[in-house]
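Chemist: Got a predicted structure plus its sequence, pasted below:
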Amino acid sequence: MKKLLLITVFTLAGCATSAVNPDLARVAPKDRVFTSDARSENTGSVTVIRDSGMVGGGCFATVFIDGERAAKLDPSEKTTFNVKEGEHILGASLEGRGLCSSGAARQEREFNINSGDNKYYRIFTDQNGNMDIKPTTLSR
């Protein structure tokens, strides 16, 4: 019984996604990035990196900024957005057909950005298939 439990734990742990260093992530193709705000005096940048891994790998992770669809990311991809100073909401959810359209709620996080800031967020999926988005310090 202990062997079965250990095998199950290691199998499930192997299904979670793994963080990707922003320097190693691929830039998402332009046709899957839907915003084009230029950097200016009153903006900061937000880079979103999707983890690598099998869980949810056949689905796009859709990124939202202030409720608007901003990009679709495959595993190990990233994109950078220039946003105006102030408070914003960053969200992520699965997109696609079949299991990708399971109807799981979009996960959202509030963030504040100042002019010249560079913030990094990571989209990950746990072993239960739940997607989430959190700040990351992997870029530092």
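Modeler: Received the coordinates, thanks.
Chemist: When you work out contacts or count neighbours from here on, use the C-alpha atoms and nothing else.
Modeler: Will do.
Chemist: tell me which residues of the strand of greatest length in the chain are tucked away?
Modeler: For the chain, the strand that runs over the most residues, judged by DSSP state E, is strand 86-95. Neighbour-count burial for strand 86-95, counted by 16 or more other CA atoms under 10 Å, picks out 88, 90-95.
Chemist: Please enumerate the helices of this structure.
Modeler: Assigned by DSSP state H, the chain shows helices spanning 2-13.
Chemist: Point to the residue nearest the middle of it.
Modeler: residue 123 (2.5 Å; CA atoms, centre = their mean).
Chemist: Against that first model, consider the following:
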Amino acid sequence: MPEQPFSVGDGVPGKAIERITMRISTYLLLLVTLAGCATTPVTFTNAQPVPNDRVYAHQDEAESTLLVTRDNGFVGGGCKLDLFIDGERSATFGAGESAAFYVPAGDRILAVKAVGICGPGSPYTEQAISVSKGKKLRLRIFIGAGGYGITQTTI
């Protein structure tokens, strides 16, 4: 009887198939994870407004306006994010929400931090901006491969 390269009894084909299955599973998981890391921008007008009970500061008219929108997306979608303007907690955003803030013209420091179940150990991300008198500046809160962030946007 000719010798077969692998016999059912020695377990080699099972081990080989198991290794291949594990590699494929790992690559698929990695692909799904990376695809899910990015969030999708939402326009200020298409976003839901942040409820009034989660807007804490910068609601009195001032020289300039910040129009802030948090992206939609599966990753981090269940986490709330606090927005700080010049160190003052100004609002808590859910996914796909927006709010307007009124600030004096000049240089501002914005920061984003996860709160609640997502808060412990999450980074405090800051961004310096400059706002001109009488201007509206659009900003988006996003989640990328490096974590949470805030940046200027045209949408």
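Modeler: Structure received. Worth saying up front: this structure is predicted, and the values here are computed from it rather than measured.
Chemist: so the longest strand of the first structure corresponds to what in the second structure?
Modeler: The alignment of strand 86-95 of the first structure onto the second structure (TM-score structural alignment) spans residues 106-115.
Chemist: that older thread, map the residue nearest to the centre of the first structure across to the second structure for me.
Modeler: In the second structure, residue 123 of the first structure lands on residue 141 (TM-score structural alignment).
Chemist: Return the distance of the match of strand 86-95 of the first structure from the chain's centre.
Modeler: Between the centre of stretch 106-115 of the second structure and the centre of its chain there are 14 Å (CA atoms, centre = their mean, to the nearest Å).
Chemist: which non-adjacent residue is nearest whatever residue of the second structure lines up with residue 111 of the first structure?
Modeler: In the second structure, the residue paired with residue 111 of the first structure is residue 129, using TM-score structural alignment. Excluding its sequence neighbours, the residue lying closest to residue 129 of the second structure (CA to CA, 6 or more residues apart in numbering) is residue 108, at 5.3 Å.
Chemist: is it true that that neighbour touches residue 126?
Modeler: No. Using CA atoms under 8 Å, residue 108 of the second structure is not in contact with residue 126, being 10.3 Å away.
Chemist: Tell me who's in contact with whatever residue of the second structure lines up with residue 135 of the first structure.
Modeler: Alignment note (TM-score structural alignment): residue 135 of the first structure maps to residue 152 of the second structure. With contact set as CA atoms under 8 Å, 6 or more residues apart in numbering, residue 152 of the second structure has these partners: 137-140.
Chemist: what's the answer for residue 100 of the first structure, then?
Modeler: Applying CA under 8 Å, 6+ apart, we find residue 100 of the first structure in contact with 56, 58-60, 94.
Chemist: any idea which of the residues you listed is closest to residue 25 of the first structure?
Modeler: The closest of the contacts of residue 100 of the first structure to residue 25 of the first structure turns out to be residue 60 (CA to CA; 15.3 Å).
Chemist: The second structure: which residue goes with the closest one?
Modeler: Mapped onto the second structure by TM-score structural alignment, residue 60 of the first structure lines up with residue 80.
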